[in-house]
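# Return atomic coordinates for the entry below.
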Amino acid sequence: MGIQHELIVGGQRSGKSRRAEGLALRWQAGGGRVAVIATALAADDEMRARIGHHRATRPASFDTIEAPLALSAALAQADDANTLIVVDCLTLWLVNWLMPASGAPDAPGWQAERAALLDLLPRLASPVVFVSNEVGWGVSPLGREVRDYVDELGRLNQDVARRCGRLTLMVAGQAWTRPVEDSNDA
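Model prediction:
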């Protein structure tokens, strides 16, 4: 694999975004550019505060692209061999499609955007660092909609990981990184 993409997974507040930012700062120190694709939507005060914190602590030298739904288009827009792209995060991107604040999920649109992402990833000139939650380790949710979401995020994480060269698991701020065994460029 020519380009080394990476998927960083872990629980909430495990250090995923901080790890991605550290990788981006190292890339930048080597002379590269950094673009962050932010997928969160500010649907309530708590989420607005979280987004505000990320914006305030993100290095000003990083370009930011907000893409709550059109992730593949944002990746294509930022694509450049000298630019490391951080996608923060797949978890909220999926929420925006399957559990939107409007209450009307767009399953066909989600499937098309998911396929576009998976098709585009091996063709990008930019290395990409994806951030995503690992939500499948807890008790199975009682509601069908939430179970469907957990299942879909698990499938998405697996498919993205297969297109990445490295996988990092974050636990309590500590990273365990390893090469992906079932990686492919197709």
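# CA atoms for contacts and neighbours, from now on please.
Will do.
# Would you map the helices across the protein?
16-29, 45-57, 71-78, 90-98, 107-120, 144-162 (DSSP state H).
# quick check: angle from the fourth one to helix 107-120?
Same thing as helix 90-98. Orientation check (axes from the mean of the first three to the mean of the last three CA atoms, to 10 degrees): helix 90-98 against helix 107-120 gives 140 degrees.
# Run the chain-centre distance for helix 90-98.
10 Å (CA atoms, centre = their mean, to the nearest Å).
# What lies in contact with that helix?
39-41, 68-69, 104-107, 109-110, 130-133, 149, 153 (CA atoms under 8 Å, 6 or more residues apart in numbering).
# Please generate a structure for the following sequence too, so the two can be compared:
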Amino acid sequence: MGKIILVTGGARSGKSAFAEKLTLEAGSRPAYIATAEIRDEEMEHRVALHRQRRSLKWQTFEAPQKAQLALAEAGKTHDAILFDCITMYLSNMLCRQTEPLDEECLENMTQAQMAELIEAAKNLPAQVTIVFVTNEVGAGIVPENKLARFFRDLSGLANQQLAAAADEVYAVLCGIPVRIK
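Have a look, this model is predicted:
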């Protein structure tokens, strides 16, 4: 069974840089599971910044959906995998839905997707470490609209599910990682 680490924190907290460091410390053959879908120039810029931080030794697997398949594939040849990020992955799922949203169905889909990712992580070879990155979106102001509040709730549920399965959990605050599990 692979080792599961969860890194959470707010926007620009330093969580991705810390997760990259953890991943490189865990193995010499790192893989990066990228979940972002580039839909505008601003997102393109953010993705470029993440790419610039990583050396050429990282192999990237694009997985805006069905990421459990990319995780299993990366685990065949890599000993350390960074999954960045869970909340972007959930956002991709939510953006594919049509109005009106069936909240119960989406909660079930979220739980199922997280269960698939956890199962894929647990099925990795024992020497593989997977570092999941997620955003802590519930610590800020209450969003003004229903969709944003629902996304916050789904993210919180997904984070709880992953944290329960993780061997280690870190919160990054102001660039400082704090181990909480």
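# still on that earlier bit, please identify the most buried of the helices of the first structure.
helix 90-98 (a mean of 22; mean count of other CA atoms under 10 Å).
# what's the matching range in the second structure for that helix?
Following TM-score structural alignment, the aligned partner range for helix 90-98 of the first structure in the second structure is 86-94.
# how big is the offset of that stretch relative to the first structure?
On superposition with the first structure, the mean distance recorded for stretch 86-94 of the second structure (mean CA distance after the TM-score superposition for the first structure) is 0.6 Å.
# For T177 of the first structure, find the nearest of the helices of the first structure.
Closest to T177 of the first structure of the helices of the first structure is helix 16-29 (CA to CA; 11.1 Å).
# V171 of the first structure pairs with which position in the second structure?
Per TM-score structural alignment, V171 of the first structure is aligned with L173.
# which ones are touching that match?
Counting by CA under 8 Å, 6+ apart, L173 of the second structure has contacts G9, G10, S13, G14.
# what about the third one, distance to D167 of the second structure?
Shown here: S13 of the second structure relative to D167 of the second structure, a distance of 22 Å by CA to CA, to the nearest Å.
# Tell me which of these two has more neighbours.
Neighbour totals were compared for S13 of the second structure and D167, and S13 leads with 18 against 13 (other CA atoms under 10 Å).
# so that one makes contact with V178?
No: at 11.8 Å, S13 of the second structure does not count as touching V178 under the criterion of CA atoms under 8 Å.
# Mutual contacts of those two, please.
Going by CA under 8 Å, 6+ apart, residues that sit against S13 of the second structure and also against V178 are V172.
# how near is the counterpart of A116 of the first structure in the second structure to A158 of the second structure?
In the second structure, the residue paired with A116 of the first structure according to TM-score structural alignment is E116. As judged by CA to CA, E116 of the second structure and A158 of the second structure stand 12 Å apart.
# do the same with L117 of the second structure
When CA to CA is applied, the distance between L117 of the second structure and A158 of the second structure equals 11 Å.
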